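S.K.: Show me how the following folds:
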Amino acid sequence: MNKILIVDASESDRRLMSGLLVKSGYEPIAVDSMEAAKEKVAELPPGAVVVAAMKFTGGTALELINWQKREGYKFPVIAIVDNLNPLEIADVMKDGGAVNIIQRLAIDKQLVETVGRYARPKNMVLQLDNTLITRHSKAFNEIIQSIEKVAATNANCIIFGESGMGKEQIARQIYLQSSRTQKPLIVLEAGGAALVGRHDPESDRSEMFNRIEGYFQEAKGGTLVIKNVQLLTFEKQSVLLHILEQEHPDVRIICTANSSLLKMVADETFRDNLFFILRQTSISVPPLRETTEDIPDIADYLLTRYAQKKLQPKKRLDASAIKALKLHPWPGNVRELKDVVLFAAFHTPNDAISASDLSFSQSGPETDSGFKLQDPAMEKAKIIAALEQAEGNKTMAAKLLKIDRSSLYIKMRQYGLK
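M.R.: This next block holds a predicted model:
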């Protein structure tokens, strides 16, 4: 299991990062100071990664990087930035410094994926490709139909959905089924280092403008995928809008976003004119907790891939495991399902994985279970759906609805449910 050293003065962020990494099959070690970081670096095994804040108690990410160089350690360092100051980021990444950055506000979206690029895979860590995992639910079939319709046009598209639901894979499928497949596909993270400007003293335009325009030139005739578009700063939004309105580049843009983008447009923190240019059409991806019928298909795919990697017979889920997986709320969606299933496959000596072999993380961001009673007009339908998913088990249904058992009985009598 890969060890990941976290160096950050924020106790809450250390807990958040540790929980995300444990859930993804890593072994985090969290410290808050330069002195403690040096001690832990000396104990790290091959394949480890360091995640360090730009500033922490007694030091900075750059100082830790330079100390590693002097001492002969070569662990990749990922820097956590509080804001995308181009000069600070250029300083920490120059001359073989930090290998990448993570925006603090996007830790939950960027940490696991970024760490996965640099941690040496071993044991249960399985890096999946960009394949869209086939499943048989009505919701997935509707997404496949939407992909075909969007691909047949040149319309810009925003793919809405929670983290871990394969939005980038959907974007890639649109590209692969489009008429632009002979031209480049460029994928950018809106909150990442790739969109930090570079200084060009010969240009009268901003650093940010030159950088973003360069990606449009690189993707000419093809497709530009902007992941987590809600993380674009107002400066980046303005540059992107100017390029699209004034230069009309021959590039299709596909964005991925979570639901906060809609609120940002309403709150005027995301430019509405840019939003409507980017959302000429859209695709909504429901969370895994609303499409639990897909869990057996996804788990079977993951177990097949894992068996191929380990060169061993494929393990399977028994009925108790499938039931337990369907009852979990899945705040991390398919990405979390992968971690739970592969962790069980690695630690279970038997051919069949049962419910007792599954380990669900108790840490992670709070999410709407999909059944939580919030809208009285929807209560009856949600109660019925929760009871069906829990196969009539009132205790499990109440847990899904986030109410106690007695309240569930009151609601059932209120709506005439037996």
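S.K.: CA only for contacts and neighbour counts going forward, please
M.R.: Noted.
S.K.: So Ser282 lies in a helix, does it not?
M.R.: No - according to DSSP: H, G, I helix; E, B strand; the rest coil, Ser282 belongs to no helix; its state is strand.
S.K.: OK, contacts around it?
M.R.: Ser282 makes contacts with 157-160, as judged by Cα atoms under 8 Å, 6 or more residues apart in numbering.
S.K.: Before we compare anything, build this one as well:
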Amino acid sequence: MIDAKILVIDDNKSVLSALEILLQFEYKSVQTLFNPNQISSFPNMEQIDIVLLDMNFSAGVNTGNEGLYWLNEIKKKSPNTSVIMMTAYGAVDLAVKALKQGASDFVLKPWNNERLLTTVKSAHELRKSKEEIHKLKKKESNLKQVINADKNFIIGNSKALTSVLNLVRKVAKTDVNVLITGENGTGKELIARELHRLSSRKDEVFIGVDMGSIAENLFESELFGHTKGSFTDAKEDRSGKFEAAHQGTLFLDEMGNLSLQMQAKLLSSIQNKSVVRVGSNKSINVDIRLVCATNCNLEQMVADGLFREDLLYRINTIQIEVPPLRERGDDIMILADFFLKRFANKYDKPGLRTNSMAQEKLMEYSWPGNVRELQHTMERAVILSEGNVLKPTDFLLHSKPAQSMENGPATLDEMELQMISRALDQNDGNYSAAADQLGISRQTLYNKLKKKNK
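M.R.: The predicted structure is shown next:
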């Protein structure tokens, strides 16, 4: 016996009796209604798996309109219930109309018992499929919420940050490609997630990819997917990041690390809005919002022949420059307090605070590692703290005073770093201006400072 609930609605009691007798040996629950007006007050309609519904209830009327009306009422109460329409007046156009309005099938009176049982069984399978799809969609929705849950926040109220967030709000509602630029540790991914959160795609998935971590021989497989057997370890078909982000947002970080060959492959997919899996010749259309990020000067890389100009035009319809922490003024202490509370709670050290001298030290530091460096600095200070007050000595910052060239011999690296420090001081910490003054690219300046801080 099939575990399903069936409801038969017909104004002919003989029909109700005949169907009840036929179906009760096949299905666990069979109920009948003589008056269709009882549909509106029928309890737990959403628990009914299949309804067999007559199409004509008034004497002398055979248009089927009554049945179509009650079909719509049932669907309002229980969209996933399978409804089989019954009538003694068969007409192709009426059957088509019923199916268009949500009926699962159409049965003519008098019916063939075996055929009717087959029809009801098919309707039950359809009901189960709809339930499964509903569960999968709910599960997918919950999964997307978990994936998109952002435990980090954009914190601060400086003029520099406010200007960026205003631009984000303007751009978010569109589907244009966005390029986010800025130094390492400034929070480019947070800006990308904010674009997604404020967009019409917010209920879909946000997929982030660190382009710098993908080996060149795996680039196509990771981004575009592959088919089973396309290479040695391809044991099954697999979708790539483009397909995974379909209807959502795809965030490609570290764009400046791509080789020219990888850039060409990426450009093709962005232009065509489609991908071809490795080992296949079938094109798969993808609908994504593309957001890219880099700490490199892509314009300079184009001039140096290291980045494709046509790809740059494709990814930066709108460019958002995230300001370095040293240009965000009081945001330094706002963020420091935020991280202090977070890590004090994490490491069970309630009541921690910084004294005024420590605050002054944090405000005067240039933060070459930006927000990421501040976060790590605060966490380290909390872990190593021994009292309730954090003092200047609790913060281990990596800045080193420049040596004078007159104080004995200096290495070439030390002399170079002195020149960089002077240029930064003379340009109020503006990396681009300092790089121009020194006659090098901003990326070269970043790389030399990274070497200094290792």
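S.K.: follow-up on the earlier one: still touching in the second structure? Go through the contacts of Ser282 of the first structure.
M.R.: Counting by both residues aligned by TM-score structural alignment, their matches' Cα atoms under 8 Å, the second structure reproduces these contacts from the contacts of Ser282 of the first structure: 157-160.
S.K.: Among the residues you listed, which one sits closest to Glu235 of the first structure?
M.R.: Ile158 (20.1 Å; Cα to Cα).
S.K.: Sticking with the aligned residue in the second structure for that closest one, tell me its helix or strand.
M.R.: Aligned by TM-score structural alignment, Ile158 of the first structure pairs with Leu179 of the second structure. Here Leu179 of the second structure sits within strand 178-181, counting by DSSP states H and E.
S.K.: right, and the helix or strand after that strand?
M.R.: Next element after strand 178-181 of the second structure (DSSP H and E): helix 188-197.
S.K.: Need the residues that contact that following helix.
M.R.: Contacts for helix 188-197 of the second structure (Cα under 8 Å, 6+ apart): 150, 152-154, 168-169, 171-172, 180-182, 202, 206, 249, 251, 253, 291, 293, 322.
S.K.: Now do the helices in the stretch 101-250 of the second structure.
M.R.: Ranges of helices within the stretch 101-250 of the second structure are 113-148, 159-172, 188-197, 219-224, 241-244, based on DSSP state H, counting those that start in this stretch.
S.K.: nope, the stretch 301-418 of the first structure is what I meant
M.R.: 319-327, 333-347, 379-389, 394-401, 405-414.
S.K.: Looking at those helices, which is nearest to Asp300 of the first structure?
M.R.: Here helix 333-347 is closest among the helices of the stretch 301-418 of the first structure (Cα to Cα), at 9.4 Å.
S.K.: rewinding a little: is it possible to get a markdown table of the helices of the stretch 301-418 of the first structure that adds mean neighbour count and distance to Arg305 of the first structure?
M.R.: Formatted as a markdown table, the helices of the stretch 301-418 of the first structure follow (neighbours: other Cα atoms under 10 Å; distance: least, Cα to Cα, whole Å):
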| stretch | mean neighbour count | distance to Arg305 of the first structure |
| --- | --- | --- |
| helix 319-327 | 18 | 18 |
| helix 333-347 | 21 | 10 |
| helix 379-389 | 18 | 28 |
| helix 394-401 | 21 | 31 |
| helix 405-414 | 14 | 40 |
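S.K.: Make CSV from these and add distance to Met93 of the first structure to it.
M.R.: What follows is the helices of the stretch 301-418 of the first structure, written out as CSV (distance: least, Cα to Cα, whole Å):
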stretch, distance to Met93 of the first structure
helix 319-327, 41
helix 333-347, 29
helix 379-389, 49
helix 394-401, 45
helix 405-414, 54
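S.K.: out of these, nearest to Leu261 of the first structure?
M.R.: Of all those, helix 333-347 comes closest under Cα to Cα, at 19.3 Å.
S.K.: Can you spell out the matching residue range in the second structure for the closest one?
M.R.: The alignment places helix 333-347 of the first structure over residues 370-384 of the second structure (TM-score structural alignment).
S.K.: Run the chain-centre distance for that stretch.
M.R.: In terms of Cα atoms, centre = their mean, to the nearest Å, the centre of stretch 370-384 of the second structure is set 29 Å apart from its chain centre.
S.K.: For that stretch, which outside residues touch it?
M.R.: 183-187, 324-326, 335-336, 339-340, 343-344, 347, 349, 352, 367, 390, 394-397.
S.K.: Write the ChimeraX selection for whichever of those residues are buried.
M.R.: Here is the ChimeraX command that picks out the buried ones among the contacts of stretch 370-384 of the second structure, judged by 16 or more other Cα atoms under 10 Å:
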select :183,184,185,186,187,324,325,326,335,336,339,340,343,344,349,352,367,390,394,395,397
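S.K.: For the strand holding Leu179 of the second structure, give me the average deviation versus the first structure.
M.R.: Mean deviation of strand 178-181 of the second structure relative to the first structure after superposition (mean Cα distance after the TM-score superposition for the first structure): 0.6 Å.
S.K.: Which strands and helices lie in contact with that strand?
M.R.: helix 188-197, strand 289-294, strand 318-321 (3 or more Cα pairs under 8 Å, 6 or more residues apart in numbering; DSSP states H and E).
S.K.: what's the closest of the helices of the stretch 101-250 of the second structure to Glu66 of the second structure?
M.R.: helix 113-148 (21.5 Å).
S.K.: Which residues belonging to the closest one are considered buried?
M.R.: Going by 16+ other Cα under 10 Å, helix 113-148 of the second structure has these buried residues: 116, 119-121, 123-124, 126-128, 130, 144-145, 148.
S.K.: Closest to Gly240 of the second structure out of those?
M.R.: Distances from Gly240 of the second structure to the buried residues of helix 113-148 of the second structure, taken by Cα to Cα, are shortest for Lys144, at 17.1 Å.
S.K.: now the residue lying closest to the closest one once chain neighbours are set aside: how far from Ile288 of the second structure?
M.R.: Nearest residue to Lys144 of the second structure, sequence neighbours excluded (Cα to Cα, 6 or more residues apart in numbering): Val205, at 5.4 Å. Distance of Val205 of the second structure to Ile288 of the second structure, given as Cα to Cα, to the nearest Å: 10 Å.
S.K.: residues shared between the contacts of these two?
M.R.: Going by Cα under 8 Å, 6+ apart, residues that sit against Val205 of the second structure and also against Ile288 are 245, 247-249.
S.K.: Out of these, which two sit at the greatest distance?
M.R.: Top of the distance list for those (Cα to Cα): Gln247 and Thr249, 7.1 Å.
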